[in-house]
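S.K.: sequence-free structure coming up:
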């Protein structure tokens, strides 16, 4: 097989732009500040876990990690549940009406988050949801629903209508059809959507920064800001926190990789 030299060069540069920062961050998490600035690209002299102990113990990142797990998993599950139900309903509506409703729901993707910050803050303050995990879950679900409907709705509209008709003939109601027929057939798309939502909501900084004020409720992205001071940043501890925060995303992708790849390619092979 012939390899295009220009394409190979571009892909090599792209790979280096991704790999080099990752290597610096991982190696830096095992170094002291002096070692990091002396040789940022070199492996550490010893793979000491002192920084990890400091971050998880003295810096209370374990609490922030637990908050992120609870908020993100709850948000993803609720968003997928509501989004898949909405997408299923839209897929069952024939003709232009289904597309109009679909377009209206995904219109939320075009609204910048910054445009809603003040009204959202006022509303959450009136409802008593500031500085609460429930508030973060609600805002994550609201923001993630358009994305979920966009991905799942587009996929469910490609499912053969014969599947719905056969289910109706067998006596299954709409919810039974959704659970027993549509969701198993949509598994790759659901997995792709789950990973997409997980990455977005796990790394979310804007809303925790806006709504959370107490240390006990901080999520990981917000807690990582504590490593940055006005005049000094502890880069080894910051890199350690970044590594810890990245582990769940890497694990989720490895576990769902097969479904994720199938999900993002499924729409291209269905007519």
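M.R.: Great, that's in hand. For clarity, every value in this text was computed on a predicted model and none was experimentally measured.

S.K.: going forward, measure contacts and count neighbours with C-alpha atoms only.
M.R.: Fine.

S.K.: Mind telling me what element the one residue sitting closest to the centre of the chain is part of?
M.R.: Taking C-alpha atoms, centre = their mean, the centroid of the chain lies closest to residue 199, which sits 2.1 Å from it. In this assignment (DSSP states H and E), residue 199 forms part of helix 187-202.

S.K.: One more: residue 2?
M.R.: Of the helices and strands defined by DSSP H and E, none includes residue 2.

S.K.: And it, how far from residue 15?
M.R.: Distance, residue 2 to residue 15, by C-alpha to C-alpha, to the nearest Å: 20 Å.

S.K.: try this one side by side with the last:
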């Protein structure tokens, strides 16, 4: 009885810790700047969506939204294509070769992206990809490749080997096995991986800040920095932008939450 009560109290505290910051963002986005500084954590005096209309009138948010969509969707699709082929090669290369390939990509997870900022910038500059959304997409995809391979390889290992052996006996080549059997069976896991990647790329600030300089190429997280001044920060407008940026992720989680759960369970059952 006490253990159950403690578990419920813990879940209630955890829920409050998650919901409270979200409510603070929503309440602040409904306030004016004087109202915010008068009562930072209180309820808005009146229900007003002025900040939501003003942010689109004062900033080309639709352009920034389009930039983020282009980079995010392009990066995720490229990631799934490359990581899917590499993960399939790992599970089909034999135990020794596959283990070495898997260890190589797993080791890539140990190197933070921040460590490679200077060589990445110099390499991108040599290629002439600075201030380019395509260059940003390729760099982001390359840095996330170890994570994608790590996830998809673990998922593909959960498939029964007898299915692939039966396909080989029927005359299917490696490409046919991958596109006709493995990828369709791994569709829930691919969806889970794409959802994780979407959240990471959509919220990324490091590489857009490093590689993008022109106002026309800003992504949404980078555009939000425009509401921060040297001495004054417009918190209501800033958190209004945060609320707008968060809407696609909330919608994604609502529609793909079962894939999050299945993907997490599959990754924990077999490594």
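M.R.: Alright, I've got the coordinates. All values reported here derive from a predicted model rather than from experimental measurement.

S.K.: Mind checking the TM-score on these two?
M.R.: With the length set by TM-score structural alignment, normalised by the length of structure 1, the two chains reach a TM-score of 0.94; 271 aligned residues with a C-alpha RMSD of 1.7 Å.

S.K.: returning to that earlier point: of residue 2 and residue 15 of structure 1, give the one with the bigger neighbour count.
M.R.: Neighbour count, other C-alpha atoms under 10 Å: between residue 2 of structure 1 and residue 15, residue 15 has more, with 11 against 4.

S.K.: how about the helix or strand hosting that one, aligned to which bit of structure 2?
M.R.: Using DSSP H and E, the element containing residue 15 of structure 1 is helix 5-28. Mapped onto structure 2 using TM-score structural alignment, helix 5-28 of structure 1 covers residues 5-28.

S.K.: which residues of the stretch 1-150 of structure 2 fall in helices?
M.R.: Counting by DSSP state H, counting those that start in this stretch, the segments of the stretch 1-150 of structure 2 that form helices are 2-29, 33-38, 50-58, 61-92, 95-108, 117-127, 133-156.

S.K.: So which of those is nearest residue 232 of structure 2?
M.R.: Shortest distance between residue 232 of structure 2 and the helices of the stretch 1-150 of structure 2, using C-alpha to C-alpha, is found for helix 33-38: 11.0 Å.

S.K.: Mean deviation, the closest one versus structure 1?
M.R.: Compared with structure 1 after fitting, helix 33-38 of structure 2 has a mean deviation of 2.2 Å; criterion: mean C-alpha distance after the TM-score superposition for structure 1.

S.K.: Sort out which residues of that helix are buried, please.
M.R.: By neighbour count with 16 or more other C-alpha atoms under 10 Å, helix 33-38 of structure 2 contains the buried residues 33, 35, 36.

S.K.: if we can go back for a sec, and the residue nearest to the centre of structure 1, how close does it get to residue 12 of structure 1?
M.R.: Between residue 199 of structure 1 and residue 12 of structure 1 the computed distance is 25 Å (C-alpha to C-alpha).

S.K.: contact partners of the helix holding residue 15 of structure 1?
M.R.: By C-alpha atoms under 8 Å, 6 or more residues apart in numbering, the list of residues contacting helix 5-28 of structure 1 from outside reads 36, 40, 41, 42, 43, 44, 235, 236, 239, 240, 242, 243.

S.K.: is it true that residue 163 of structure 1 touches residue 184?
M.R.: No. In this structure residue 163 of structure 1 lies outside contact range of residue 184 using C-alpha atoms under 8 Å: 11.9 Å.

S.K.: Name the residue in these two with the higher neighbour count.
M.R.: Counting neighbours by other C-alpha under 10 Å for residue 163 of structure 1 and for residue 184 shows that residue 163 has the greater number, 14 against 11.

S.K.: quick one: what helix or strand has that one in it?
M.R.: In this assignment (DSSP H and E), residue 163 of structure 1 forms part of helix 161-169.

S.K.: Tell me which other helices or strands that helix touches.
M.R.: Under the contact criterion of 3 or more C-alpha pairs under 8 Å, 6 or more residues apart in numbering; DSSP states H and E, helix 161-169 of structure 1 touches helix 174-177.

S.K.: The helix it packs on vs structure 2, average offset?
M.R.: Counting by mean C-alpha distance after the TM-score superposition for structure 1, helix 174-177 of structure 1 comes out at 1.3 Å.

S.K.: now do stretch 254-267 of structure 1
M.R.: Compared with structure 2 after fitting, stretch 254-267 of structure 1 deviates on average by 1.6 Å (mean C-alpha distance after the TM-score superposition for structure 1).

S.K.: Can you point out the buried residues in that stretch?
M.R.: Neighbour-count burial for stretch 254-267 of structure 1, counted by 16+ other C-alpha under 10 Å, picks out 257, 259, 260, 263, 264, 267.

S.K.: Stretch 93-107 of structure 1 now?
M.R.: Applying 16+ other C-alpha under 10 Å to stretch 93-107 of structure 1 flags 98, 99, 101, 102, 105, 106 as buried.

S.K.: how far out from the middle of the chain is it?
M.R.: Remark: stretch 93-107 of structure 1 is offset 25 Å from the chain centroid, using C-alpha atoms, centre = their mean, to the nearest Å.

S.K.: Show me what that stretch is in contact with.
M.R.: 87, 90, 91, 92, 146, 147, 149, 150, 153.

S.K.: and if you look at stretch 45-57 of structure 1?
M.R.: 29, 30, 31, 61, 62, 236, 237, 240, 241.

S.K.: Name the pair among those residues with the greatest separation in space.
M.R.: Checking the contacts of stretch 45-57 of structure 1 with C-alpha to C-alpha, the most distant pair is 31 and 62, at 20.6 Å.

S.K.: out of the two, which sits in the more crowded spot?
M.R.: Set side by side, residue 31 of structure 1 and residue 62 show more neighbours around residue 31, with 27 against 16, by other C-alpha under 10 Å.

S.K.: Now do the same contact list for the nearest residue to that one once chain neighbours are set aside.
M.R.: In space, and not counting its chain neighbours, residue 31 of structure 1 is closest to residue 44: 5.9 Å by C-alpha to C-alpha, 6 or more residues apart in numbering. When contacts are counted by C-alpha under 8 Å, 6+ apart, residue 44 of structure 1 is found next to 27, 28, 30, 31, 35.

S.K.: Swap in 7 Å and give it another go.
M.R.: With contacts defined as C-alpha atoms under 7 Å, 6 or more residues apart in numbering, residue 44 of structure 1 is in contact with 27, 30, 31.

S.K.: Give me the number of neighbouring residues for residue 246 of structure 1.
M.R.: Number of residues near residue 246 of structure 1 (other C-alpha under 10 Å) recorded here: 14.

S.K.: wait, what's in contact with residue 209 of structure 2?
M.R.: Contact partners of residue 209 of structure 2, counting by C-alpha under 7 Å, 6+ apart, are residue 222.

S.K.: How far off centre is the helix or strand containing it?
M.R.: Here residue 209 of structure 2 sits within helix 206-211, counting by DSSP H and E. The chain centre lies 15 Å from the centre of helix 206-211 of structure 2; the measure is C-alpha atoms, centre = their mean.
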